[in-house]
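**Student:** Could you look at this predicted model? Sequence included:
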Amino acid sequence: MPRRHGRCSAATPCGCWGSPMTDAPTLPDYLRPGLDLVFVGINPGAYSASVGKYFATPQNRFWAALNRSGLTGGRECGPGDEEWLFEHRAIGFTDVVKRASNSASSLRAADFRAWAPLTREKLLAASPLVVCFNGITGYKWFLQYAESRKQDDVALGEQQDRLGASRVFVAPNPSPANASYSLDDIAGWYRRLGELIARARAGRDG
């Protein structure tokens, strides 16, 4: 089960990772050892945090793309199915920054300095087969604030660097604000993600 404490707050994120932030609602982490995949968003949207479900805004294309990708095993999933994916598909969820906002553009450097290193620690502790960042920008910010390095040439797909033992993959941001990629495009990248998971699983079991 994910480590949760009722309605999680930005002051005390799931897993008891304290941070001197606001006491606003945020989303729970779905993290544990033994996962195949963890999706990492930039930060929870205000609406998603208010209802306690990842990618809950109807216009967000995450769930539709995930369902087309095959990663759900044929089940039609949507907001609120995080627990099922966690238990039955070994898929987890977290964010670079746990402070919710209406837009990621409202995040400050201080938010990333406070949260990104904690997210890195949580991912290292969970050590999934694959960590998938939803969006190049989010991954760049993670590298800058969690690993103290800037990398301007990030491309979609599998990354050369690993996070501990975890392979790293970057997929398009499914936000409706990202008009550069269609729903089919995003689903295609999630299918490539599934292929990477299969290769990583074969390497682990072989």
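**Tutor:** Arrived safely.

**Student:** okay, CA-based contacts and neighbour counts for the rest of this
**Tutor:** OK.

**Student:** ok so Val131 is a strand residue?
**Tutor:** Yes: under DSSP: H, G, I helix; E, B strand; the rest coil, Val131 falls within a strand.

**Student:** That one: what's it in contact with?
**Tutor:** 37-40, 163, 166-169 (Cα atoms under 8 Å, 6 or more residues apart in numbering).

**Student:** try Ser166
**Tutor:** 127-131.

**Student:** Repeat that for Gly188.
**Tutor:** Counting by Cα under 8 Å, 6+ apart, Gly188 touches Ser69.

**Student:** Could you report the distance from it to Arg167?
**Tutor:** The gap separating Gly188 from Arg167 is 19 Å, by Cα to Cα, to the nearest Å.

**Student:** burial of Lys140, as a residue count?
**Tutor:** By the criterion of other Cα atoms under 10 Å, Lys140 has 18 neighbours.

**Student:** A further structure is provided below for comparison with the first:
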Amino acid sequence: MRHDLAAARDKLLPDVLAPGLDVVFCGINPGLYSAATGHHFGRPGNRFWPALHLGGFTPTLLSPADQDQLPAHGLGITNLVPRATARADELTDAELRAGAKRLTAVAERYRPTMIAVVGVTAYRTAFGRKKAAIGPQDELIADSRLWVLPNPSGLNAHYQLPALGDAFAELRAALDR
């Protein structure tokens, strides 16, 4: 698989989107494993899929290979930066700022109720909000409400899976309000 990962560098991973979704989750960018497999949040150990289930968004635990089922649950996935890298710190600030414009275009086209950016540091850079925190944001993207979630990568030691599930559940509860 090592050779396949190297070949995945800069590969683009298609979005999972449809008009009128409840939530579009926006990752930072695909990792090499995700690009190689063609599945968002695809690396074993990534906690996106368990957090999605723990947060009440899916009735069963989905796997990365199930990503095409998300629109049936009112959910979608995109990324700030579409190109795959080994680490998010390989992205430039300019790429992240361009990602904010890209995300705005996604919101204008698909009109989700909520956009959830998964990763507060990337959100701060992309949108120029240096003091942004996890949770609801004051601004809208197009007509979509904006929420920031913790990065579900296994490298994010600040959030263990139960706390990550709670953060996703808070977003889920906000949809019902």
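**Tutor:** Thanks, I have the structure now. Remember, it's a predicted structure, so these values are computed and weren't measured experimentally.

**Student:** quick one: TM-score?
**Tutor:** Remark: TM-score between the superposed chains equals 0.89 [TM-score structural alignment, normalised by the length of the second structure]; 169 aligned residues with a Cα RMSD of 1.5 Å.

**Student:** between the contacts of Val131 of the first structure, which is closest to Arg108 of the first structure?
**Tutor:** Nearest to Arg108 of the first structure among these: Val40, at 18.2 Å, using Cα to Cα.

**Student:** Now which residue in the second structure aligns to the closest one?
**Tutor:** Taking TM-score structural alignment, the alignment pairs Val40 of the first structure with Cys26 from the second structure.

**Student:** got it, and Val130 of the first structure?
**Tutor:** In the second structure, Val130 of the first structure lands on Met114 (TM-score structural alignment).

**Student:** With Phe62 of the first structure instead?
**Tutor:** Using TM-score structural alignment, the partner of Phe62 of the first structure in the second structure is Phe48.

**Student:** again with Ala179 of the first structure
**Tutor:** Using TM-score structural alignment, Ala179 of the first structure sits opposite Ala157 in the second structure.

**Student:** buried set for stretch 47-60 of the second structure?
**Tutor:** 47-58 (16 or more other Cα atoms under 10 Å).

**Student:** Which residues does it contact?
**Tutor:** Residues from elsewhere that reach stretch 47-60 of the second structure (Cα under 8 Å, 6+ apart): 41, 61-64, 73, 152-154, 161-162, 164-172.

**Student:** got the buried residues of stretch 47-60 of the second structure as a markdown table, with secondary structure columns?
**Tutor:** Output for the buried residues of stretch 47-60 of the second structure, formatted as a markdown table (three-state DSSP):
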| residue | secondary structure |
| --- | --- |
| Arg47 | coil |
| Phe48 | helix |
| Trp49 | helix |
| Pro50 | helix |
| Ala51 | helix |
| Leu52 | helix |
| His53 | helix |
| Leu54 | helix |
| Gly55 | coil |
| Gly56 | coil |
| Phe57 | coil |
| Thr58 | coil |
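
**Student:** Now those in TSV, please, with extra columns for distance to Ala6 of the second structure.
**Tutor:** Output for these, formatted as TSV (distance: Cα to Cα, whole Å):
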residue	distance to Ala6 of the second structure
Arg47	23
Phe48	23
Trp49	25
Pro50	27
Ala51	28
Leu52	29
His53	31
Leu54	33
Gly55	34
Gly56	35
Phe57	33
Thr58	33
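
**Student:** All set, thanks.
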